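> need a 3D model of the sequence below.
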Amino acid sequence: ARLEIETGELDVDPEDFIEGFGTLGRSMKAKWHFRRLPYKMRTAVLVTKTDHCLNEILWRAEIGEMPVEITSIIGNRDACRGIAERAGIPFHLIEMDGEQRASGFTRIREILAEEKVELAVLARFMQILPDDFCRDFEGRLINIHHSFLPAFIGANPYKQAYERGVKLIGATCHYVTADLDAGPIIEQEVERVQHFHAPNDLVRLGRNCERIALAKGIRYHVHDRTIIDGHRAIVFPD
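Coordinates of the predicted model:
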């Protein structure tokens, strides 16, 4: 369940209310947490080359639609450094080719710990995360996959979709697990495909879906509107 409480309308001190609720929760062996508003979640964004999802996050954060504090942008390529510099956000280039992969993920762990990151967003970060990394950050890793999961997992989903003649194309925002592109789904967005659409059109339509689905997914998570229940995410839309 999810509750929003106007503390100004309480007959007791908010701290006393929280303490009393804790007593009740422990007696029921329940799991709960409180978050005081307004609140901005410390968030790192991981990228590779494409920047549309990164730009969407930065824009929505700037106008106040997405309550996040971007601590840094982490890239395994240098393509998005300029965006980070213009936004005044630290950029970390982590080399991850070949034998550098393991040390690269070790460095990412260090950055997330140093910056006290609460949420890491894979904004088209084209690396498969190690199983132990996924487990250690369970419930705190969000990915945008450029297809309407569970169809067309893995690489080149738009090419796969075009070859199959799909009538809808979409994107899926989900929590990351050790199972590739199979974590609990937070949000999905679709666009209709017409017979005259070429592969490049599918990419364009898909990018729109990616931006919207990821923005909604992050917003739901930061506003505590998601509950992970096994292989699915229960979402309370705003």
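> please make it C-alpha for all contacts and neighbour counts, starting now.
Noted.
> check which residues of the longest helix along the chain are buried.
Across the chain, the helix with the greatest residue count (assigned by DSSP state H) is helix 199-222. Judged by neighbour count using 16 or more other C-alpha atoms under 10 Å, the buried positions of helix 199-222 are 202-203, 205-222.
> do the same with stretch 225-238
Within stretch 225-238, the residues that qualify as buried are 225-227, 232-233, 235, counting by 16+ other C-alpha under 10 Å.
> end to end on that stretch, go ahead and measure it.
Distances were taken as C-alpha to C-alpha, to the nearest Å; on that basis the terminal residues of stretch 225-238 are 8 Å apart.
> could you list every residue that touches the residue nearest the centre of the chain?
Taking C-alpha atoms, centre = their mean as the criterion, residue 142 is the residue nearest the geometric centre of the chain, at 2.9 Å. Counting by C-alpha atoms under 8 Å, 6 or more residues apart in numbering, residue 142 touches 119-122, 173-176, 217-218.
> most neighbours out of those residues, which is it?
Using other C-alpha atoms under 10 Å as the neighbour definition, those reach their maximum at residue 173, which records 32 neighbours.
> pretty sure residue 209 is touching residue 168, no?
No: the pair residue 209 and residue 168 fails to qualify as a contact (C-alpha atoms under 8 Å) at a distance of 11.1 Å.
> okay, and the common contacts of those two?
The contact sets of residue 209 and residue 168 overlap at 190-191 (C-alpha under 8 Å, 6+ apart).
> about what we covered before: which of the contacts of residue 142 fall in helices?
Where those overlap with helices, as defined by DSSP H, the overlap consists of 217-218.
> adding distance to residue 150, write the contacts of residue 142 out as CSV.
Rendered in CSV, the data for the contacts of residue 142 read as follows (distance: C-alpha to C-alpha, whole Å):
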residue, distance to residue 150
119, 24
120, 22
121, 20
122, 18
173, 12
174, 11
175, 14
176, 14
217, 17
218, 20
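> next one: residue 32 relative to residue 127, how far apart?
For residue 32 relative to residue 127 (C-alpha to C-alpha), the value is 33 Å.
> try residue 155
Distance from residue 155 to residue 127, counting by C-alpha to C-alpha: 11 Å.
> and if you look at residue 146?
According to C-alpha to C-alpha, residue 146 and residue 127 sit 14 Å apart.
> helices or strands up against whichever helix or strand comes after the longest helix of the chain?
From helix 199-222 onward toward the C-terminus, using DSSP states H and E, the following helix or strand is strand 226-229. Taking 3 or more C-alpha pairs under 8 Å, 6 or more residues apart in numbering; DSSP states H and E as contact, the helices and strands that strand 226-229 lies on are strand 232-235.
> this one next, for a side-by-side:
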Amino acid sequence: MNRTPNIYRMTITCPDRPGLVAAVSGALFAKGANILEAQHFADRLSGTFFMRIEFQLDQPRDVLKPALDRLEAEGMRINLRCAGEPQRVLLLVSKFDHCLVDLLYRERLGEIDAHFVGIVSNHSQEVLRTWIPEHIPFHHLPVTPGTKAAQEAGIKRIVEESGADLIVLARYMQILSDDLASFLSGRCINIHHSFLPGFKGAKPYHQAHARGVKMIGATAHYVTSDLDEGPIIHQDVELVTHADLPEDMIRKGRDVERRVLARAVSDHLEQRVLIDGHRTIVFRD
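As a prediction, the model looks like this:
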């Protein structure tokens, strides 16, 4: 990943109107910034403008503040981050560890620009410790129907104490309460082992097998209080045949789940995803 300290990523959301691209690029040019990548989209249905810019600035970022303040006063919602500062990511997982292991491996290879600040599981450390590096804190928070509120309070506390920018449900097989889902709104990604909106809920591969489908898939989406209804970030599919048993679909499903979640996490961390109501705008490189 590019962790050059003078590379910045900026996203902008605002009502659409003429001259927005010129206003933003002109403000950056006036301060000596060199634009490396720029993408924008105007949603004609909602009248909303979305933009993502990656640029190089060889002086302190504070020089941009007056110009950005002026743009924000004109109605732009701006999010600016330095590409040299990886975001802090907290992972939640249950027994199925394939997505967890894949994210850890990709981070080690430098494919995901993240700093993992902890792993939370409702299962014991012995179940997952084989794959978890010693430097990443592990939190065992068991949950029962009677302890769910206290357990979720523990998750909130870890989120706050770790300073997590993003929370990833890497096959965390618990339904979040409305309270926790609201607390994590806009900064929590879930991987659903189905090509939503089809086959929601439990055992989607068994549902798919029973219906004789010819492809299965996975969906990464932002968590909301509506179960499996959050804005979708990325989806992919895998072909299956009449000869595949539910166990074969589960095996194939693990591969597509890993790919989809990793892409969604990477896109979020690189500020390529902007939420547009129930939808997302995803600026792919």
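> which of the contacts of residue 142 of structure 1 sit farthest apart?
For those, the farthest-apart pair by C-alpha to C-alpha is 119 and 173; their separation is 14.0 Å.
> tell me which stretches of structure 2 form strands.
Secondary structure of structure 2, counting by DSSP state E: strands at 7-15, 34-43, 48-56, 77-82, 87-93, 114-121, 138-140, 166-169, 188-192, 215-222, 232-239, 273-276, 279-282.
> residue 103 of structure 1 pairs with which position in structure 2?
Structural correspondence for residue 103 of structure 1 with respect to structure 2 (TM-score structural alignment): residue 150.
> and that match, how close does it get to residue 180 of structure 2?
Residue 150 of structure 2 is 11 Å from residue 180 of structure 2, where distance means C-alpha to C-alpha.
> likewise residue 93 of structure 2?
Using C-alpha to C-alpha, residue 93 of structure 2 is found at 16 Å from residue 180 of structure 2.
> ok, those two, which is more surrounded?
A count of neighbours by other C-alpha under 10 Å puts residue 93 above the other of residue 93 of structure 2 and residue 180, at 22 against 18.
> residues contacting the counterpart of that one in structure 1?
In structure 1, the position corresponding to residue 93 of structure 2 is occupied by residue 47, as judged by TM-score structural alignment. Contact partners of residue 47 of structure 1, counting by C-alpha under 8 Å, 6+ apart, are 54, 73-77, 80, 122-126.
> any quick ChimeraX command for the buried ones out of those?
Entered in ChimeraX, the line below selects the buried ones among those, by 16+ other C-alpha under 10 Å:
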select :54,73,74,75,76,77,80,122,123,124,125
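> between the contacts of residue 47 of structure 1, which sits nearest residue 40 of structure 1?
Closest approach to residue 40 of structure 1 among the contacts of residue 47 of structure 1 (C-alpha to C-alpha): residue 73, at 16.6 Å.
> residue in structure 2 matching the closest one?
Applying TM-score structural alignment, one finds that residue 73 of structure 1 aligns to residue 119 in structure 2.
> I figured its match hits residue 137, correct?
Yes: counting by C-alpha under 8 Å, residue 119 of structure 2 touches residue 137, with 6.3 Å between them.
> joint contacts of those two?
Applying C-alpha under 8 Å, 6+ apart, one finds that no residue jointly contacts residue 119 of structure 2 and residue 137.
> quick revisit: show me the contacts for the match of residue 73 of structure 1.
By C-alpha under 8 Å, 6+ apart, residue 119 of structure 2 lies in contact with 90-93, 136-139.
> now it: how far from residue 179 of structure 2?
In this structure, residue 119 of structure 2 and residue 179 of structure 2 are 21 Å apart, going by C-alpha to C-alpha.
> equivalent analysis for residue 190 of structure 2, please.
Residue 190 of structure 2 sits 16 Å away from residue 179 of structure 2, taking C-alpha to C-alpha as the criterion.
> and these two? which has more neighbours close in?
Looking at residue 190 of structure 2 and residue 179 with other C-alpha under 10 Å, you find the greater number of neighbours at residue 190, namely 25 against 14.
> need the counterpart of the more buried one in structure 1.
In structure 1, the residue equivalent to residue 190 of structure 2 is residue 143, according to TM-score structural alignment.
> contact partners for that match?
With contacts defined as C-alpha under 8 Å, 6+ apart, residue 143 of structure 1 is in contact with 121-124, 173-176, 214.
> residue 237 is in contact with residue 260 of structure 2, correct?
No: using C-alpha under 8 Å as the test, residue 260 of structure 2 is too far from residue 237 to be in contact (9.3 Å).
> common neighbours of these two, please.
Taking C-alpha under 8 Å, 6+ apart as the contact criterion, the common neighbours of residue 260 of structure 2 and residue 237 are residue 218.
> want to try TSV for the contacts of residue 143 of structure 1, with distance to residue 84 of structure 1 as columns?
Converted to TSV, these look like this (distance: C-alpha to C-alpha, whole Å):
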residue	distance to residue 84 of structure 1
121	15
122	15
123	14
124	16
173	23
174	24
175	24
176	24
214	19
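> and the residues you listed, which is closest to residue 12 of structure 1?
Using C-alpha to C-alpha, residue 175 is the member of the contacts of residue 143 of structure 1 that sits closest to residue 12 of structure 1, with 37.2 Å.
> which residue in structure 2 lines up with residue 124 of structure 1?
That one, residue 124 of structure 1, aligns with residue 171 by TM-score structural alignment.
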